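sequence and predicted structure, then a few things I'm wondering about:
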Amino acid sequence: MPEAVLALVLLAAGFYVGWNIGGNDAANCIGTMVGAQILSFRRAALLMGVFVILGGVLQGHHVMKTVGKGILITSPEQYEEVHHDDPPESMDHYFPEERLPDLAVFVALISAGIFVTLATFTRLPVSTSQAIVGGVAGVGIGMVGFDGSYFKMGVLVKILTCWVASPILCLFL
């Protein structure tokens, strides 16, 4: 596939996930205020749009780095840093460009997007973050199997711990 077409396909997949964030996660941000008639839907959506853009520009790179480079080990340097050992020879086979292959990125995005779309149409509030982390981990499993040496288990444990702790802590805040 030509690079320009591939770039457009990946961009479209990213837009699809972004649309899902608006469709599902927006309810988490503004649903209570709209439901309680504190703000009109239109005003709440406008405010949310402004602050989503600000958050993405000012802080989004932190989470982007975790999702894009923090879940899977895709380079010999990362492998040596995590395991203090030489990387397996198969590393070049799975990650020849020392990053997730474009097809893997596409599959992770589309998988997350489809899941969140289905949840949105069934009126279930779900986390797009959980969906995309699951998508990245899923493509990792699809590529290397359940070989844990290709995963940054410490990062995954931190993410999973936050997912479990978040609702519990919010009950008491």
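Yep, it's here.

only C-alpha atoms for contact and neighbour calcs from this point on.
OK.

quickly find the element holding the residue nearest in space to the middle of the chain.
Centroid-nearest residue in the chain, with Cα atoms, centre = their mean: I132, separated by 3.2 Å. Assigned by DSSP states H and E, I132 belongs to helix 128-144.

that helix packs against which elements?
helix 60-69, helix 102-121 (3 or more Cα pairs under 8 Å, 6 or more residues apart in numbering; DSSP states H and E).

so what touches the helix or strand encompassing W163?
According to DSSP H and E, W163 maps onto helix 153-172. Identification of contacts with helix 153-172 by Cα atoms under 8 Å, 6 or more residues apart in numbering yields 70-71.

right, and C29 touches L46 too?
No. Using Cα atoms under 8 Å, C29 is not in contact with L46, being 12.0 Å away.

alright, now check it against this:
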Amino acid sequence: MSELVLLAVGIVVAAFVGVNIGGSGTGVAFGPAVGSELVSKMVAGGLMSIFVLVGGWTIGRRVVDTLGVGLLRGDPFTLRTSIVILFFIGGALFVSNVLGVPASTSMTAVGSIAGLGIARGTLNVEIALEIVAWWLVAPIAGFWVSAVVGRYWYDRLASWLAIDRSGGSLVHVDRSGRIPTIRVAPGATRREVTGAGVVIAIACLNAFSAGASNVANAVAPLVGSGDLSMNAGVLVAALAMGIGAFTLGRRTLETMGNDLTELPLTAALVVSLVTSILVVGLSGIGIPASFVVIATMSIVGLGWGRATRLDHFPETPTERPAEIGAPVESGGAPGAIEESDGSLNVADLYEPETTARVILLQNAVPVVATIGSYTVFFTVPSL
């Protein structure tokens, strides 16, 4: 098979990985905004594509350097090894989708590349240990930050986001002057527009973090082998993720946007903001971060923080005004929490058995990819 054909195969496999990442990431990033009817699926796909490209083009290339150059010593990547590694990453995405558990693409990518390094004796152990250390620190940080928010500030945030939608557009373009200006639409309040802006801004930050951390997962091996330049690799990955946002993303938006009872709007925004900040920070220092794992631990932390908050409620529930997104004590068991835009019982945020299963599978998929990669490259040295 000619090198040109192999390169075409490699780009197709990388694009497959990027499309899947973009499809799943769009639902996570813009689910709350679409579910709140602040943006359409088409607008969500467009914003996702733009901010993925910005994140990949600015910070994402640092992660590409780590995976494509720093993690392994020497020049271990060839076009054939790159294709095999990308197949492992794409296969992990497929398995996680079948199991219904979002696996960490970053952890799988690192594991697949590390398997090659272990088999060939080229693994840069110092960088590998640094990555693993951050994988342990970041989820713990996400847990505790979310726990503090859940315990002390969640009620205040939920009350602030309790915005009664007036219906119709929130803004309109005023073309009466020489320069068109954007103004608050008649009937809409500034508080409503501000709240909507916060939701959309956090969604765009999510998309930026997806580009910063996940562009490398699709093209780092091809960039590391020298078959794609850094700029070309980032563009291929960002374009593929954008296609995924407009195609597969519509389905994940349908699921995430219309099933907000599993994670109410306020909780979704807290988890998204905490996770995105951590992912962008790690990507900035070249560490491939797992949005999925950090987000999972942030959800657990938020639920745990809410659970500890219950201990301070009086035994006899007192009535509070019911607002959209504002937690109120129910007339049932003391300490039960509800939100009018979706239940916020602690079990919805933190269910030990389900959480344990998700965390186990999230870590099992990268381990299987690492072992599989090692086995293939050890037994077939000609690759």
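Structure's in. What do you need? This is a predicted model, so every value here is computed, not measured.

now render the helices and strands packed on helix 128-144 of the first structure as TSV, adding mean neighbour count and distance to G35 of the first structure.
Shown next, in TSV, are these (neighbours: other Cα atoms under 10 Å; distance: least, Cα to Cα, whole Å):
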stretch	mean neighbour count	distance to G35 of the first structure
helix 60-69	14	28
helix 102-121	19	17
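
looking at these, which is nearest to A7 of the first structure?
Taking Cα to Cα, helix 102-121 is the member of these nearest to A7 of the first structure, at 8.9 Å.

average offset of the closest one relative to the second structure?
Compared with the second structure after fitting, helix 102-121 of the first structure deviates on average by 1.2 Å (mean Cα distance after the TM-score superposition for the first structure).

so stretch 200-214 of the second structure corresponds to what in the first structure?
On the first structure, no counterpart of stretch 200-214 of the second structure exists by TM-score structural alignment.

which positions within that stretch qualify as buried?
Within stretch 200-214 of the second structure, the residues scored as buried using 16 or more other Cα atoms under 10 Å are 200, 202-214.

which one of those residues is nearest T296 of the second structure?
N206 (14.8 Å).

right, and the closest one touches V274 too?
No. Here N206 of the second structure does not reach V274: they are 10.0 Å apart, not a contact under Cα under 8 Å.

what angle sits between the helix ranked longest in the second structure and helix 105-120?
Assignment by DSSP state H gives helix 190-224 as the longest helix of the second structure. If you take axes from the mean of the first three to the mean of the last three Cα atoms, to 10 degrees, helix 190-224 of the second structure sits at 20 degrees to helix 105-120.

after helix 190-224 of the second structure, which helix or strand is next?
That would be, after helix 190-224 of the second structure and using DSSP H and E, helix 230-246.

what's the distance between the alignment partner in the second structure of the residue nearest to the centre of the first structure and L71 of the second structure?
Under the alignment (TM-score structural alignment), I132 of the first structure pairs with A109 in the second structure. A109 of the second structure sits 11 Å away from L71 of the second structure, going by Cα to Cα, to the nearest Å.

cool, and A268 of the second structure?
Note on A268 of the second structure: its distance to L71 of the second structure, by Cα to Cα, is 34 Å.

A26 of the first structure against F51, yeah?
No. Using Cα under 8 Å, A26 of the first structure is not in contact with F51, being 11.2 Å away.

neighbour count: these two, which is higher?
A count of neighbours by other Cα atoms under 10 Å puts A26 above the other of A26 of the first structure and F51, at 17 against 12.

using the three-state scheme, assign the residue of the first structure positioned farthest from its centre.
Within the first structure, Q37 marks the point farthest from the mean C-alpha position, 31.6 Å out by Cα atoms, centre = their mean. When classified by DSSP: H, G, I helix; E, B strand; the rest coil, Q37 of the first structure comes out as coil.
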